[in-house]
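Enquirer: below are the sequence and a predicted model for it; my questions follow.
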Amino acid sequence: MKSFRTLLLLLILFAPSLLVAECLTRGTGDMGIIIERAAGSLKVVDTSARRELFRVEGLGDLSHASAVYSRDARYAYIFGRDGGLTKVDILCGRIVKRIVQGGNSIGGAISQDGSLIAVSNYEPGGVKVFSSDDLSLVADIPATTVTDREGNKKGSKTVGLVDAPDQRFVVSLYDSGESWIIDMDTPANPSIQRFEKIGRLPYDALITPDGRYYIAGLFGQDGLSLLDLWHPEQGPRLILEDYGRGQQKLPVYKMPHLEGWAMAGGRAFLPAVGQHSVLVVDSTEWRELKQIPVHGQPVFVMARPDGRQIWVNFAFPHNDTIQVIDTETLDIVKTLKPGKGTLHMEFSPRGEEVWISVRDKDEVQIYDTRTLQQTHRLSVDKPSGIFFTSRAHQTGL
């Protein structure tokens, strides 16, 4: 009887802890997260078993969320539209720390050595840099002040923030038409190279996988701005400035995303703003080779890791479609219809599968990239961004 009372007392004392999920003891190389944009939550997934491991709630406004990973691929850093920055332990399925660092955030990056997290802001503009350990503020870099249409002074929106070699970040300023290289070698005293008049209204940017070229898309004019990070003293130059000339501009329902750009066989594949086409570009001389007519206005143009295929999704009203382009022939080899709200794609690290979020069906669909057939489905509440841990070891992602 005494031992029974003791057991009962222990159950009463420790029952709450029994309800908390234990941390996993495993590698993270085949793990990832899927953003549930409407619920402000995410799912941690096992990409080998194709199953959910945890659901993490309380991440705020994830309507335009992105993520980066720590070098050991255990921690995901989530950038929310509400200015939230959240550190999530994917082995434990829990939030380690969350701060609201701005009023309207558009994304972020992790430094080359993994010690710093930078966030770009629409409101109040500028870039803030935090310790990846405890999210303490390391540097607050205000944006160039501009005058809005009402005559009010404000900081320029910052966009296209990426990490670069040599412990640098590169960012563009939408309202003031600039690109900045931010050297964080001395974190408490960042050194900034400012490049003005790169073009009108840079809306997003990318960095080549080797970390050499930073390319900003321009919403206010045809062409893109290219900055050689090996020779920044040469300044930015305009490339592909004729790609839209003489063509009727279409309404832009959703801005293309350049972060998911594609490189294959010495060529770059980019979404054309306001056109139903994918640009094929020589990535040595940065000149246009061809335009591939596609189903709608491209949003993501992504290469399978081996560069053999390009997968393209589209803005409304064509956002139920994916098209697959053969990079050798430049032909469209498959048109898929996953469903309305096909928002984001992510390849498995070696490219045998692609995971596609289909918001309006509340599911993620998985396709075999060899057969181009759907193989699995996962139930996810209004999914958007999909981010696998392989990103931890890629520049610019």
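Expert: On my side now, so go ahead.
Enquirer: could you use CA atoms for every contact and neighbour count after this?
Expert: Will do.
Enquirer: what are the ranges of the strands in the stretch 251-397 of the chain?
Expert: Secondary structure of the stretch 251-397 of the chain by DSSP state E, counting those that start in this stretch: the strands cover 262-264, 267-271, 277-282, 287-293, 298-303, 309-314, 322-326, 332-336, 342-347, 353-358, 363-368, 373-379, 383-388.
Enquirer: measure how the last one sits relative to strand 353-358, angle-wise.
Expert: For the pair strand 383-388 and strand 353-358, the angle between their directions (axes from the mean of the first three to the mean of the last three CA atoms, to 10 degrees) equals 160 degrees.
Enquirer: about what we covered before: make TSV from the strands of the stretch 251-397 of the chain and add mean neighbour count and distance to residue 168 to it.
Expert: Below are these laid out as TSV (neighbours: other CA atoms under 10 Å; distance: least, CA to CA, whole Å):
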stretch	mean neighbour count	distance to residue 168
strand 262-264	23	23
strand 267-271	25	24
strand 277-282	21	26
strand 287-293	16	27
strand 298-303	27	25
strand 309-314	25	29
strand 322-326	21	34
strand 332-336	14	38
strand 342-347	24	26
strand 353-358	24	31
strand 363-368	21	35
strand 373-379	14	38
strand 383-388	26	23
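Enquirer: got another one to weigh against that:
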Amino acid sequence: MKPNTFMPKLAGVLLATCMLAGAAEARGKKLELYPVSDATKGTYQELCAECHGGDRLGGIGPALLPESLKRLRASAAAATIKEGRVHTQMPAFGDQLNDQQIADLVNMIKTPLGAMPVWGEKEIMETRIFNEDYKPVEKPVYESDPLNLFVVVETGDHYATVMDGDTFEPLTRFKTQFALHGGPKFTPDGHYVYFMSRDGWITKYDMWALKVVGEVRGGINSRNIALSRDGKHIALANYLPHSLVMLSAEDLSVEKIFDAESLGGETTRVSAVYQAPERDSFVVAMKDTPEVWEVSTNPNAEPEYDAYVDADNYGKDGAKPTSEGLFALRRIQVDAPMDDFFFDQSYKHLMGSSRDGKSGVVVDMDEGSTIAKIDLPGFPHLGSGISWEWEGKPVMVTPHLRESKISVIDMSNWSVLKTLDTAGPGFFMRSHENSKYAWADVFFGPNKDQMYVIDKETLEIVKTLKPLPGKTAAHIEFDRDGSHAILSIWENDGMIIIYDAKTLEEVKRIPMSKPSGKYNVWNKITFSAGTSH
């Protein structure tokens, strides 16, 4: 569905804000679905389709699909339909609909579509739009260090703030698409940054001009994006449809679409895509099939060990690999599907978590084979893992999503070196090459207001901070030189708190609306070992 306005006018993107409010923490028994009646379909078309699309795939409002609303509580959805939401364009329908009609609409949006939606090159290109007010600049329009800027994603009201990393003063604040996810990705020179929303919208933003350049919708339900080492290509991982989409970073046009299928022909969701800069490639996690893909971003790539293969010809009638160069595809077979990848700094080794959440699996990317399995119960959040040198050997440290612990893994032999007990499951870890400390949150449970500071030499928790009692403290990020650590109070009426990274003393507080992530240009473009990649 092609938008007819550009992002600064997309206030309608908030129409379903409350439909997802609190979804990340929603828990409870599975909703029992029942057939959607013609009357309910008619109600949807009358009241909802104009903004969310007649097929529920979204328009100026987000898609209303179970994939997008997976953890949404039915009661929260019903309350929003009935009461609307203050400060957004989501109206209240309580005077038009009775409780049963509202329940029927909730049932409808939680019901899967009857068939896989089509979202190919034609559909993608029809959504592409550019900012008529944007003009490129030859140098930054500010005096701040462009490599020490932060992008702060504020999911409470769907804005992003660009902040000076030296003065910690905001330079600008602008409207984003609804429900950004996966972390923004910067070009190698830090000039441009790309954002992705759960509804598959990709936004290109000029960090020098402080202006949105353009947008395109590359998927219906998307997981994350990656940018190639040269900054020329964007890879988008999709749950809906089952695809991996390659876009031009210059003009957001479609370059190639991979249908996500195993060698056996089974279709699969794409869990995530990562840039592997040392390999000049993208590495792709598959949700439903035991394969890891590597897609070359080197136009001169050649087939290696019969690994780069053409998915259409491989294995048919004895055909040999023919694909080489840009977007050449390599498939690595593993024992079972893996999620949530971590890479060592050389990108030779990949660690993924098993689907049962009980172990980590290590793959040698050069050899294309599994070389180790690590006992890691409690679902390690490997994508948030960080690494540093400890007593002459590399260690990787990861929080766990389902157990109250942090694991320290010896990467020289892929064994668990130490386990730290915590007050609850965690989500993020961060450090910096110039800091002696690593920081880890307690994201889930009653102790979500705590933040741990870990000594990287002793591997011990040396301080527990509680910056705002009762409020979620999360997602540390460092400035360019590692002298300051910036923490989020993950609430709609939240803030960021800046700490002196050496003394651990508080320096400054800046109010923000649920600042879910803060991303420093320098740390991201240099692939710091202390931050997620």
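Expert: Good, I have the coordinates. Here the structure is a predicted model, which is why all the values come from computation and not from measurement.
Enquirer: just give the TM-score of the two.
Expert: Overlay of the two chains. TM-score (TM-score structural alignment, normalised by the length of structure 1): 0.83; 359 aligned residues with a CA RMSD of 2.6 Å.
Enquirer: ok, back up a step: how about the strands of the stretch 251-397 of structure 1 in CSV, adding distance to residue 137 of structure 1?
Expert: Formatted as CSV, those follow (distance: least, CA to CA, whole Å):
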stretch, distance to residue 137 of structure 1
strand 262-264, 34
strand 267-271, 35
strand 277-282, 40
strand 287-293, 41
strand 298-303, 32
strand 309-314, 37
strand 322-326, 41
strand 332-336, 45
strand 342-347, 31
strand 353-358, 33
strand 363-368, 36
strand 373-379, 37
strand 383-388, 25
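Enquirer: which one of those strands lies nearest to residue 33 of structure 1?
Expert: Among the strands of the stretch 251-397 of structure 1, the nearest to residue 33 of structure 1 by CA to CA is strand 383-388 (5.4 Å).
Enquirer: nearest residue to residue 525 of structure 2 other than its sequence neighbours?
Expert: Distances taken as CA to CA, 6 or more residues apart in numbering place residue 188 nearest to residue 525 of structure 2, at 5.6 Å, with adjacent residues excluded.
Enquirer: quick one: the strands in the stretch 51-200 of structure 2?
Expert: Using DSSP E, counting those that start in this stretch, the strands found in the stretch 51-200 of structure 2 span residues 129-130, 149-154, 159-164, 170-175, 185-186, 192-196.
Enquirer: how about the third one, which residues of structure 1 does it hit?
Expert: I take that to be strand 159-164 of structure 2. Per TM-score structural alignment, the counterpart of strand 159-164 of structure 2 in structure 1 is residues 41-46.
Enquirer: report the contact partners of residue 166 of structure 1.
Expert: By CA atoms under 8 Å, 6 or more residues apart in numbering, the contact set of residue 166 of structure 1 is 112, 183, 185.
Enquirer: from these, which land in strands?
Expert: With DSSP state E as the criterion, strands contain residue 183 from among these.
Enquirer: go through the contacts of residue 166 of structure 1 and name the one nearest residue 8 of structure 1.
Expert: Of all the contacts of residue 166 of structure 1, residue 112 has the smallest distance to residue 8 of structure 1: 52.2 Å, by CA to CA.
Enquirer: residues near the residue mapped onto that closest one from structure 2, how many?
Expert: Taking TM-score structural alignment, the alignment pairs residue 112 of structure 1 with residue 229 from structure 2. A total of 20 residues lie near residue 229 of structure 2 under the criterion other CA atoms under 10 Å.
Enquirer: now residue 229 of structure 2. Nearest residue, chain neighbours left out?
Expert: The nearest residue in space to residue 229 of structure 2 (CA to CA, 6+ apart) is residue 277, at 5.3 Å.
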